[in-house]
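Participant: Quick one: sequence and predicted model below, then my questions.
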Amino acid sequence: MSQTSALTLPDGLWLGRIWRAGIGPSLITLRQGRVIDISSKTTPTMRDALERADLAEFTATAPGEDIGALGDLAAGSIEARPEQTHLLAPNDLHAVKACGVTFARSMVERVIEERAAGNPARAAEIRARVADVIGNSLRDLIPGSAKAAEVKALLQAEGLWSQYLEVGIGPDAEVFTKAQPMSAVGYGASVGLHPISKWNNPEPEVVLAVNSKGEIVGATLGNDVNLRDVEGRSALLLGKAKDNNAAASIGPFIRVFDGDFTLDMVRNLELALTVTGADGFRLEGASSMRQISRDPADLVAQTRGRHHQYPDGFMLYCGTMFSPVQDRDGPGQGFTHHVGDVVSIAAPELGVLQNTVRLSTEAPEWRFGTAALMRNLAGRGLL
């Protein structure tokens, strides 16, 4: 199964990164469908770009080199070899963080994962019981509120309280490290599953671009690949479930905030997900930012503050309401990926992020880290 959808983006201010064959990672923008390399001594990295006080003006006017059409670059990015010119994840030196259990629907599914202890065959039975007890009580619930405390007491009385509900409706958000700086993959790349996982799914999410001062300066799309059986066995396996080779996908570009694209627009984004398999299977889903339980600005404030600084800024996955229950391999088994699945995450305002599912052990190894980036930029006279 190969990716076939063309990458198109609406008018806006866009920043991204590519690997240029024979050169290395470069900072790019888009102008009238053309890809412009704007790498310079003053702004050699995406980290440096997002720190600029004149970010919108810089994105719109920075001089650079026209290196071709977006469509051609996107087509050449599909499972490209490392030495080929191709799109990269738009972030570079940023920490890659994620918030979990930020939607009522995903809260319920996390309770089910925990109760099923990683066994998808038990999930349907537990799902029915949890729904009978919880019903719609989590809808429109403000985390940390008095009403949330009442719901917590009800669930505890029914023996259904969970650590996932604690971070879902309690005062403190779940914030974890999704990937290391420089390890995320971009549009067209393989996205990786740890080979021990037999029950997993994509997670379509909005990813916020945040600079070192904690300012949200743009947004993009992300796939926070989820190993349901691994995390379901124990929340202490979160690192193993989330941070693996090629397990974080971000892109295709960061859309920079301006008068036409703002944080309020992010709060209303509608994400569409499609998974197509070589076996003819097709899964469609959605995630609406309108139904998030915690405001994106609050998630950023819980991530960065006097308690924790990010001198190179960070990318923040905001969570998803999407939890697939459609059976694929047998009744009651729910959904799980097959190697070769093509995952497409799209929003009209942010374009589309497409990746092909492989095992983390079969996806290209992550070899180009921060030290390699510094040496490359120095060798090109950009530092």
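Facilitator: Alright, I've got the coordinates.
Participant: all contacts plus neighbour counts: C-alpha atoms, from now on.
Facilitator: Fine.
Participant: measure Asn355 to Thr220 for me?
Facilitator: Computed as CA to CA, to the nearest Å, the Asn355 to Thr220 distance reads 15 Å.
Participant: Same check on Leu382?
Facilitator: Counting by CA to CA - Leu382 and Thr220 are separated by 26 Å.
Participant: Those two: who's more crowded?
Facilitator: Thr220 (28 against 15; other CA atoms under 10 Å).
Participant: tell me the secondary structure for the most centrally placed residue in the chain?
Facilitator: Closest to where the C-alpha atoms of the chain average out (CA atoms, centre = their mean) is Gly222, at 2.5 Å. Classification of Gly222 using DSSP: H, G, I helix; E, B strand; the rest coil returns strand.
Participant: how about it, what does it touch?
Facilitator: Each residue near Gly222 by CA atoms under 8 Å, 6 or more residues apart in numbering is listed here: Glu203, Pro204, Glu205, Val206, Val207, Ala248, Ser249, Ile250, Gly251, Tyr317, Ile345, Leu353.
Participant: Tell me the one among the residues you listed nearest to Asp279.
Facilitator: Nearest to Asp279 among the contacts of Gly222 is Ile345, at 20.0 Å by CA to CA.
Participant: tell me the contacts of the nearest residue to that closest one once chain neighbours are set aside?
Facilitator: The shortest distance from Ile345 to any residue other than its chain neighbours is 4.7 Å, reached at Leu273 (CA to CA, 6 or more residues apart in numbering). Residues counted as contacts of Leu273 (CA under 8 Å, 6+ apart) are Pro204, Leu283, Glu284, Gly285, Ala286, Val343, Ser344, Ile345, Ala346.
Participant: take a look at this one as well, against the first:
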Amino acid sequence: MPIDAESAILGGRVWDPAAGGPSVVAVRGGELIDLSSTFPTMRDLFETDDAGMALSVAEGPSLGSFAEILANTIPETRDETRPWLLSPIDLQVVKAAGVTFAVSMVERVIEERVRGDLNAANEIRGKIMDTIGADLKAVKPGSPEAQKLKEYFIAEGLWSQYLEVGIGPDAEIFTKAPVLASVGTAVEVGIHSSSTWNNPEPEVVLAIDSKGRIIGATVGNDVNLRDIEGRSALLLPKAKDNNASGALGPFIRFFGEGFDLDDVRQTTVTLSIDGPDGFHLDATSPLAEISRDPADLAGQLLGEHHQYPDGAVLYLGTLFAPVIDRSEAGKGFTHKVGDIVRIAAPRLGSLVNRVELSERCAPWTFGIRDLMGNLASRGLL
């Protein structure tokens, strides 16, 4: 839970076995309150004029305590006759912005240059860092200074498509997962079995309604397969969109008194990884160091040029650069099955997942047609 959970406006979803489907819930006094009769979907909540206020005043029965339902979410010990947590979104489009931090951009350049070759990564990483120095952090994407820097990189033979979206006018925004395919906390997060070089990406995730208004935020894990994307940027869909590869939650924190977009801008996301081999890693990603403002990224996603009638969520990118060696010197970091990944922010809460191969994670079987059928059978549509 957020450190100020008692005053936070938190909404999400649980699977309610009694209803045979998902229910929208609010968190109040440690209880999860079923609001499905007022908001059949999170999309309905997102589209309310003041979602935070509407969530605060809606009434419904308790489905149980957060602690009990969280404990029942863990697949190995789940009692499927009792509720468990789901991803806190449903019909929203799941998008992600890439190369929004300077360090992240450098790592993408490395991936492109070495085409997934771990042994060459350290050598070229040092060369690029010596060339770029600290100048990149001070350059505003799309500015005249960015254009001059682009010309310099071209002259040095270091220009890259990743540098284009890092300092050019247009952000990289891609589809992270299909509607309803994201996962929440306390369940497995997936990496494709063909990948041997991969990492978590701890990020703030914006909640955006169909009008383009940012109405809240959560934390997320934009799992990345570095070797696959490094072979070719055209393999981004395979590197990013696999079973259980997009995690977020546990809840959306909606804006209201005491929490707004400026608070999101000052968020520092923390990452910890504990492996079955005894490996431990801690890292931080301060959103204040992002190269593009969250509002600018939301505007590039949704506006007159592109509409999302059911709203969207947008992963904002990460400062985390996984260069710490894990198993062998010079090999950098990669996941092992069984890693426990904790992504947290003081005012957004903690997202905890165990790493597993995507092929072994719980399959995604409940789609849009299933959701509509379930809500109709419950008299909610």
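Facilitator: All right, it came through fine. What you see is a predicted model; the values in this text were computed from it and never measured.
Participant: hmm, back to that, how about the residue nearest to the centre of structure 1, what's its match in structure 2?
Facilitator: Counting by TM-score structural alignment, Gly222 of structure 1 lines up with Gly220 in structure 2.
Participant: Please tell me how far that match sits from Ala71 of structure 2.
Facilitator: From Gly220 of structure 2 to Ala71 of structure 2 the distance is 20 Å (CA to CA).
Participant: tell me the SS of the corresponding residue of structure 1 for Ile273 of structure 2?
Facilitator: Ile273 of structure 2 maps onto Val275 in structure 1, with residues paired by TM-score structural alignment. For Val275 of structure 1, the assignment made with three-state DSSP gives strand.
Participant: ok, how many other residues are close to Val275 of structure 1?
Facilitator: 21.
Participant: Look up how far Thr356 of structure 1 lies from it.
Facilitator: Taken as CA to CA, the span from Val275 of structure 1 to Thr356 of structure 1 is 10 Å.
Participant: Could you pull out the residues contacting both of the two?
Facilitator: By CA under 8 Å, 6+ apart, the residues touching both Val275 of structure 1 and Thr356 are Asp341, Val342, Val343.
Participant: Report the contact partners of the first one.
Facilitator: Read that as Asp341 of structure 1. Met1, Val275, Thr276, Gly277, Ala278, Thr356, Val357.
Participant: I'd like those residues as CSV, with distance to Gly68 of structure 1 appended.
Facilitator: Below are the contacts of Asp341 of structure 1 laid out as CSV (distance: CA to CA, whole Å):
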residue, distance to Gly68 of structure 1
Met1, 27
Val275, 29
Thr276, 30
Gly277, 31
Ala278, 32
Thr356, 24
Val357, 28
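Participant: what are the ranges of the helices in structure 1?
Facilitator: Counting by DSSP state H, structure 1 has helices at residues 46-50, 55-61, 70-75, 104-116, 123-134, 146-157, 163-169, 228-233, 238-242, 263-266, 296-303, 370-379.
Participant: Please tabulate these in CSV, including the columns distance to Ile38 of structure 1 and mean neighbour count.
Facilitator: Shown next, in CSV, are those (distance: least, CA to CA, whole Å; neighbours: other CA atoms under 10 Å):
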stretch, distance to Ile38 of structure 1, mean neighbour count
helix 46-50, 10, 21
helix 55-61, 9, 16
helix 70-75, 15, 18
helix 104-116, 40, 22
helix 123-134, 50, 15
helix 146-157, 49, 15
helix 163-169, 41, 22
helix 228-233, 40, 23
helix 238-242, 33, 19
helix 263-266, 25, 15
helix 296-303, 28, 18
helix 370-379, 13, 14
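Participant: can I get those helices in CSV with distance to Gln32 of structure 1?
Facilitator: Putting the helices of structure 1 into CSV (distance: least, CA to CA, whole Å) gives the following:
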stretch, distance to Gln32 of structure 1
helix 46-50, 21
helix 55-61, 11
helix 70-75, 9
helix 104-116, 39
helix 123-134, 49
helix 146-157, 48
helix 163-169, 42
helix 228-233, 41
helix 238-242, 37
helix 263-266, 23
helix 296-303, 30
helix 370-379, 28
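Participant: Out of the ones you listed, flag the one nearest Leu13 of structure 1.
Facilitator: When these are ranked by proximity to Leu13 of structure 1 (CA to CA), helix 55-61 comes first, at 6.3 Å.
Participant: Read off where the closest one ends up in structure 2.
Facilitator: With TM-score structural alignment as the criterion, helix 55-61 of structure 1 aligns to 51-57.
Participant: once aligned to structure 1, how far is the matching stretch on average?
Facilitator: Compared with structure 1 after the fit, stretch 51-57 of structure 2 shows a mean deviation of 1.5 Å (mean CA distance after the TM-score superposition for structure 1).
Participant: what's the offset of that stretch from the middle of its chain?
Facilitator: 24 Å (CA atoms, centre = their mean, to the nearest Å).
Participant: Can you tell me what sits against it?
Facilitator: Taking CA under 8 Å, 6+ apart as the rule, stretch 51-57 of structure 2 contacts Ile9, Gly11, Ala26, Leu45, Thr48, Ile215, Phe254, Phe255, Gly256.
Participant: Kindly recompute the last result at 7 Å.
Facilitator: Ile9, Ala26, Leu45, Phe254, Phe255, Gly256 (CA atoms under 7 Å, 6 or more residues apart in numbering).
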